[in-house]
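Q: please work out how this folds:
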Amino acid sequence: MRALLPMTAALMLIGCASSTMEAARNGQPSARLDSQKAPELVAQCIQFSWQEESRFGVDASGYLETRKGGGLTVYTREAESFVDVYPQAGGTRVDYYARKNDMVALQRKAAAATCL
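A: Okay, here's the model as predicted:
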């Protein structure tokens, strides 16, 4: 019973993040970036850079999942920022989304750009 409560809470958070991301995808990304690297390498690099506590402190989070329609998504807690990473001819396309245009969002975009 005790193990069920944390699992239920985790699934609820994933559901909330997913609906937030789908709503954002209906609009334009905050930035579109291109890379010559493989999508998996770019996504893993972004995930690790967003988990860097020295840069993001307690907000350091980065979760990686495969998209149903293809590609990968890296997102933060509550999907404040996320990227969709897609293969394209000659490399990778990264669509960056942020709920706010604040300093943390700009730092996350810069961290993602270092992975290209």
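Q: CA atoms for contacts and neighbours, from now on please.
A: OK.
Q: quick one, helices of this protein?
A: For the chain, the helices defined by DSSP state H cover 4-25, 39-50, 53-56, 103-113.
Q: out of the ones you listed, which is closest to residue 85?
A: helix 39-50 (6.1 Å; Cα to Cα).
Q: which strands and helices lie in contact with the closest one?
A: Packed against helix 39-50, as judged by 3 or more Cα pairs under 8 Å, 6 or more residues apart in numbering; DSSP states H and E, are the following elements: strand 63-66, strand 72-75, strand 81-88, strand 91-98, helix 103-113.
Q: repeat the analysis, applying 7 Å as the threshold.
A: Applying 3 or more Cα pairs under 7 Å, 6 or more residues apart in numbering; DSSP states H and E, one finds that helix 39-50 contacts strand 72-75, strand 81-88, helix 103-113.
Q: can I get those in TSV with mean neighbour count and distance to residue 14?
A: TSV is the format used below for the helices and strands packed on helix 39-50 (neighbours: other Cα atoms under 10 Å; distance: least, Cα to Cα, whole Å):
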stretch	mean neighbour count	distance to residue 14
strand 72-75	24	10
strand 81-88	24	13
helix 103-113	17	20
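Q: next up, for comparison:
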Amino acid sequence: MRALIVVAVVCFLAGCGAPSMGELRGWGSNQAFGSKKTSSQLSKCVQGAWQSQSAADGSPGSYVQSWGNTGYTVVTKGSHYFVDIDDSPSGSMAKFYVVVSDTIAKNRLSSLQGCL
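A: Below you'll find the model as predicted:
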């Protein structure tokens, strides 16, 4: 997985552009987590946490969009960091994706984990 991220970064720096959200989903998530919260509850928590980070560090803001039949995607402007959140029998499942593993990605992941 890390090799794919490196390839994506090299391609981006070479002017090819960042991979799409669909491409990242096809490659698989960077990390996945289960939560006892519903997908709606978890997506609201993550979006709020990511918005707070944006205000504090000037990183891209975030928004929520529908994903699949019962899920949500919390995504930053530019789609460099996003999490797909779907309902599961025990609550919800969150799949975290990043284009570039940097400090912002680590902060977004930490916020996601704090919401679980």
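Q: TM between them?
A: Once the chains are laid over each other, their TM-score by TM-score structural alignment, normalised by the length of the first structure reads 0.78; 98 aligned residues with a Cα RMSD of 1.8 Å.
Q: possible to save the helices and strands packed on helix 39-50 of the first structure as CSV with distance to residue 48 of the first structure?
A: Listed next are these as CSV, based on distance: least, Cα to Cα, whole Å:
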stretch, distance to residue 48 of the first structure
strand 72-75, 10
strand 81-88, 13
helix 103-113, 10
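Q: those: which one's closest to residue 9 of the first structure?
A: strand 72-75 (17.5 Å).
Q: so for the spatially most central residue of the second structure, what's the nearest residue that isn't a sequence neighbour?
A: In the second structure, the centroid-proximal residue (Cα atoms, centre = their mean) is residue 82; its distance is 2.0 Å. Once flanking residues are discounted, residue 82 of the second structure sits nearest to residue 75: 4.2 Å by Cα to Cα, 6 or more residues apart in numbering.
Q: from residue 26 of the second structure, how far off is residue 54 of the second structure?
A: 27 Å (Cα to Cα, to the nearest Å).
Q: between the two, who's got more neighbours?
A: A count of neighbours by other Cα atoms under 10 Å puts residue 54 above the other of residue 54 of the second structure and residue 26, at 17 against 9.
Q: quick one: contacts for the more buried one?
A: 60-61 (Cα atoms under 7 Å, 6 or more residues apart in numbering).
Q: residue 112 of the first structure too?
A: residue 46.
Q: the same query, at a cut-off of 8 Å, please.
A: 45-46, 49-50 (Cα atoms under 8 Å, 6 or more residues apart in numbering).
Q: show me what it lines up with in the second structure.
A: The equivalent of residue 112 of the first structure in the second structure is residue 112 (alignment by TM-score structural alignment).
Q: distance check, its match against residue 31 of the second structure.
A: 11 Å.
Q: repeat that for residue 37 of the second structure.
A: On the measure of Cα to Cα, residue 37 of the second structure and residue 31 of the second structure end up 18 Å apart.
Q: neighbour count for the two, which is higher?
A: Using other Cα under 10 Å, the more surrounded residue of residue 37 of the second structure and residue 31 is residue 37, with 18 against 12.
Q: any idea how far the more buried one lies from residue 7 of the second structure?
A: According to Cα to Cα, residue 37 of the second structure stands 35 Å off from residue 7 of the second structure.
Q: again with residue 78 of the second structure
A: Look at residue 78 of the second structure and residue 7 of the second structure: by Cα to Cα, they are 18 Å apart.
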